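Student: sharing a sequence plus its predicted fold:
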Amino acid sequence: MRQKTSPPASEKIAQAKLLYDAGAPIAQITALLGVSAKQFLAFREKNDWPKRVPVCPRKSGPAKSAPAPVDPDALIPKLEDAVAREFARVETALEKQAPKTIEASARALATLVKTLAELKRMRREADETKEDATRPDDDRADEPPRELAELRAELARRLERLRGGGPPG
């Protein structure tokens, strides 16, 4: 007679979900949850986890066109999810004490965090540029002065702004 296995803890399920989404081998996920591959597939279907996309495209399929450009605002949540998945991989590697996996995960995590920070910085700069463009007095401020005294005064104001000591405008 076969014993019924107890359901895995919610923390392990969350970690398994991250591993599954990251493309970890099913054997690794089943070992984490303590279930067989067949039980895992039933569990995946029961909990509506999406099927994974094959890593290698099929040769007989139709030719794909170039991918559409990705919205930077949509990339940030995806990168944050990737960072969370990579943290789950690191935790799993630490439990198993697999140094090669830990090193690879650390490199991937560092790259993801740098990319995420750069993307957020670029979005922040783009937002600042949009704000600067919508200011009503910007057009007038960029016009060249008509007299030499006015030119000197404008140059002095701009130098003060660059040094951070003077009032804007």
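Tutor: The structure has been received and is ready for your questions. Residues are numbered from 1 along each chain as shown.
Student: every contact and neighbour count from this point should use C-alpha atoms.
Tutor: Will do.
Student: pick out the residue nearest the middle of the chain.
Tutor: Centroid-nearest residue in the chain: Leu79, 0.9 Å away (criterion: Cα atoms, centre = their mean).
Student: quick check: that residue touching Glu118?
Tutor: No - at 11.3 Å, Leu79 does not count as touching Glu118 under the criterion of Cα atoms under 8 Å.
Student: included below, for side-by-side comparison, is a second structure:
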Amino acid sequence: MAPKSDARSRDIVAQAKLLYDAGVTPLVEVRAMLGMSERAFSSFRKSEGWPMRPSPIKRKSTDTPPTPERQSAAPTQKEPRSLIARLEEAVEREFLRAEVALATCGAKAAPKTMETSARVLASLVRSLAELKRMNRDVAVAREEDLRVRDAFDDEPPRQLAELREELARRLERMCGDGPAE
């Protein structure tokens, strides 16, 4: 059985990795969580195989015009499922951030920080629920549309007499006067 400190340190490293990968938490906080200096964290990151995070500063490149490959790579419209996945990831990150704040500060955490975290979580959960409801409504509407189409997408008659008979049957069904087949 592993000692508790080893299990706890693995949990802390796992949480730090999640925060590091999310790219939202500043490196200073991740290093403080692990109790490492900048140089120690750099060597730890390399030894653990953590990829280098991109720079938070977005630089404009004035010397190279956008190529067709770059333009086609940028998605013009987001898929609703990917939005749901991204919102779920944001909820998980916020929960992790709140857990880390509670673990490091304990019960003496700043009330303002906890209130802000709670508001962010509530907003994310509401948005996620609304997006899932909208997807469900769209799926139901598509299903109903397909049922309506299937009702009228019969095989077309080949002969003129068959066409007249089929048209008469459909008119009777629509008006409700004749027998339904």
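Tutor: Right, received. Where do you want to start? What you see is a predicted model, and the numbers here were worked out from it, not measured in a lab.
Student: what's the TM-score for these two chains?
Tutor: Scored against TM-score structural alignment, normalised by the length of structure 1, the superposed chains reach a TM-score of 0.67; 142 aligned residues with a Cα RMSD of 3.1 Å.
Student: thinking again about what came up before, OK, contacts around the aligned partner of the residue nearest to the centre of structure 1 in structure 2?
Tutor: Alignment note (TM-score structural alignment): Leu79 of structure 1 maps to Leu87 of structure 2. Shown in contact with Leu87 of structure 2 (Cα atoms under 8 Å, 6 or more residues apart in numbering): Leu124, Ser127, Leu128.
Student: if you drop the residues flanking it in sequence, what lies closest to the second one?
Tutor: On the basis of Cα to Cα, 6 or more residues apart in numbering, the spatially nearest residue to Ser127 of structure 2 that is not a chain neighbour turns out to be Leu87, at 7.9 Å.
Student: in what helix or strand does Val30 of structure 2 lie?
Tutor: helix 27-34 (DSSP states H and E).
Student: and the helix or strand just after that helix, what's buried?
Tutor: Beyond helix 27-34 of structure 2 in the direction of the C-terminus, DSSP H and E gives the next helix or strand as helix 38-48. Of all the residues in helix 38-48 of structure 2, those buried under the rule 16 or more other Cα atoms under 10 Å are Phe41.
Student: superposed on structure 1, where does stretch 113-132 of structure 2 end up, distance-wise?
Tutor: Mean deviation of stretch 113-132 of structure 2 relative to structure 1 after superposition (mean Cα distance after the TM-score superposition for structure 1): 1.4 Å.
Student: just checking, what packs against the helix of greatest length in structure 1?
Tutor: The single longest helix within structure 1, with elements called by DSSP state H, is helix 99-134. Packing partners of helix 99-134 of structure 1 (3 or more Cα pairs under 8 Å, 6 or more residues apart in numbering; DSSP states H and E): helix 72-96.
Student: hmm, back to that, any chance of JSON lines for the contacts of Leu87 of structure 2, columns neighbour count and distance to Ala7 of structure 2?
Tutor: Shown next, in JSON lines, are those (neighbours: other Cα atoms under 10 Å; distance: Cα to Cα, whole Å):
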{"residue": "Leu124", "neighbour count": "17", "distance to Ala7 of structure 2": "31"}
{"residue": "Ser127", "neighbour count": "14", "distance to Ala7 of structure 2": "35"}
{"residue": "Leu128", "neighbour count": "20", "distance to Ala7 of structure 2": "33"}
